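Enquirer: Sequence first, predicted model second:
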Amino acid sequence: MALIYISLGSNIEPSRYLQAGLRSLRECFGPLKLSSMYESEAVGFSGTNFLNMVASAETDLNIAEVVALFKQIEQNHGRLVGAKKFSPRTLDLDLLLFDDLVCQTPVVLPRAEIVNNAFVLWPLSELAPELIHPVLHKSYATLWDEYDKDSQRLWPVTFEWPVGLTF
């Protein structure tokens, strides 16, 4: 079983789509571990704020199967195929880590956004503070401590999960 870390984000009806995305991930992978929810300003374009978090799960799928599954879940929840990279979205699922694998295909791992974007690094450092980045050889807690926190606005938010929703 591989341990995977998943970045989730939305700025179109984010409460609705993040809950739906998490339900789909739970159906596919079983129990999930979740970071706190964070709100951030849009990065790369002008738009409404995003809600972001990181989840972890275990899987027997290979990387290509996981990425294809994420694309299908996104599309099932209103993500438009071929939409611009920097644009509003109902649901964005990105594979951040697949165990400690370093690769270029079928996706680049570890994902560069981990160290480039506060909305990925802060929740990842919360969920896996002692885990070591397989290229930089630093823990995610250390990477977050060293991150220029003035470069992107990000803050934790209270997120009301529906009664009975478990992960």
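Expert: That came through, no problem. Numbers count the residues shown, from 1 in each chain.

Enquirer: From here on, just use CA atoms for contacts and neighbour counts.
Expert: Will do.

Enquirer: who touches E41 in this structure?
Expert: G47, T48, N49, F50, Q152, R153, L154 (C-alpha atoms under 8 Å, 6 or more residues apart in numbering).

Enquirer: Ok, V135 next?
Expert: If you count contacts by C-alpha under 8 Å, 6+ apart, then V135 has V102, P110 around it.

Enquirer: That one and S35, how far apart?
Expert: 23 Å (C-alpha to C-alpha, to the nearest Å).

Enquirer: element containing D100, please.
Expert: Counting by DSSP states H and E, no helix or strand carries D100.

Enquirer: and here's the other structure:
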Amino acid sequence: MAEVFLSLGSNIDRERHIRAGLDALTEQFGALRVSRVFESEAVGFDGDDFYNLVVGIHTRLPVGQLALHLRKIEDDNGRLRAGPKFSARTLDIDILLYDDLTGTIDGVKLPRGEIQKNAFVLQPLAELAPGHRHPITGETFAQMWVEYDKSKQKLWPVKFSWP
């Protein structure tokens, strides 16, 4: 089975949609590994703050089928796709890592570039999988977080309970 890390985010009715996303992932994949939830300012547009976290799953689904399943979870939670790329959203689920695969697989670029660019992805990933290595750079996620310029994006943990 493949080890996969996913990024979840929401800035519309955040708690409800993050919980619904976690519930749907649990229903499909069983037990999840879940980071803390972090709040961050919107990146790329003016909007309400986001809740973000990283989830680890195991799956036998190939990358393309997994991406379709995640898209359905987003759609089931009211995700609108007609607007600009950077906009408010009910639920966003991205595949960050699928084992150590690199390149574009079934239309999904792996590893996802946001790992190196966005604190709201890197910090929860480093928390959840500190010793795992980035499949291209070879650095651990813990080391990447230590070296990340934390002045670039504001990020703070929030109280969030989910079964």
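Expert: Received, thanks. Please read these numbers as outputs of a predicted model, since none were measured by experiment.

Enquirer: Looking at the contacts of E41 of structure 1, spot the one nearest G82 of structure 1.
Expert: Among those, G47 lies closest to G82 of structure 1 (C-alpha to C-alpha), at 18.5 Å.

Enquirer: Neighbours of the closest residue to the closest one other than its chain neighbours, how many?
Expert: Counting by C-alpha to C-alpha, 6 or more residues apart in numbering, G47 of structure 1 lies nearest to P88, which is 6.7 Å off, once chain neighbours are set aside. Close neighbours of P88 of structure 1, defined as other C-alpha atoms under 10 Å, add up to 20.

Enquirer: can you tell me which helix in structure 2 is longest?
Expert: helix 14-29 (DSSP state H).

Enquirer: how much does that one stray from structure 1?
Expert: In the superposition against structure 1, helix 14-29 of structure 2 averages 0.4 Å from its aligned positions (mean C-alpha distance after the TM-score superposition for structure 1).

Enquirer: And F119 of structure 1, how close does it get to Q19 of structure 1?
Expert: In terms of C-alpha to C-alpha, F119 of structure 1 sits 18 Å off from Q19 of structure 1.

Enquirer: what about those two, which has more around it?
Expert: F119 (30 against 15).

Enquirer: Which residue comes closest to that one once chain neighbours are left out?
Expert: N52 is the one closest to F119 of structure 1 (C-alpha to C-alpha, 6+ apart), at 6.2 Å.

Enquirer: hmm, which of the contacts of E41 of structure 1 are the buried ones?
Expert: N49, F50, Q152, L154 (16 or more other C-alpha atoms under 10 Å).

Enquirer: which residues does the closest residue to R60 of structure 2 other than its chain neighbours contact?
Expert: Closest residue in space to R60 of structure 2, ignoring its immediate chain neighbours: M1 at 5.1 Å, by C-alpha to C-alpha, 6+ apart. With contact set as C-alpha under 8 Å, 6+ apart, M1 of structure 2 has these partners: H58, T59, R60.

Enquirer: Over to M37 of structure 1?
Expert: L51, N52, M53, P123, P156, V157, T158, F159.

Enquirer: The residue lying closest to it once chain neighbours are set aside and A118 of structure 1: what is the separation?
Expert: Nearest residue to M37 of structure 1, sequence neighbours excluded (C-alpha to C-alpha, 6+ apart): M53, at 5.1 Å. According to C-alpha to C-alpha, M53 of structure 1 stands 11 Å off from A118 of structure 1.

Enquirer: now V54 of structure 1
Expert: Taking C-alpha to C-alpha, one finds V54 of structure 1 at 12 Å from A118 of structure 1.

Enquirer: Just want to know which of these two has more residues nearby.
Expert: Legend: neighbour count by other C-alpha under 10 Å for V54 of structure 1 and A118, higher for V54 (30 against 24).

Enquirer: The more buried one touches G21, doesn't it?
Expert: No - using C-alpha atoms under 8 Å, V54 of structure 1 is not in contact with G21, being 11.9 Å away.

Enquirer: re the thing from before, would you quantify the distance from the residue nearest to M37 of structure 1 to D100 of structure 1?
Expert: For M53 of structure 1, the distance to D100 of structure 1 - C-alpha to C-alpha - is 20 Å.

Enquirer: Could you do D145 of structure 1 as well?
Expert: 21 Å.

Enquirer: Neighbour count for these two, which is higher?
Expert: D100 (16 against 12).

Enquirer: one step back: could you dump the contacts of M37 of structure 1 to CSV with secondary structure, neighbour count and distance to E113 of structure 1?
Expert: Listed next are the contacts of M37 of structure 1 as CSV, based on DSSP: H, G, I helix; E, B strand; the rest coil; neighbours: other C-alpha atoms under 10 Å; distance: C-alpha to C-alpha, whole Å:
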residue, secondary structure, neighbour count, distance to E113 of structure 1
L51, strand, 26, 16
N52, strand, 28, 13
M53, strand, 25, 13
P123, helix, 25, 12
P156, strand, 16, 19
V157, strand, 13, 21
T158, coil, 9, 24
F159, coil, 11, 23
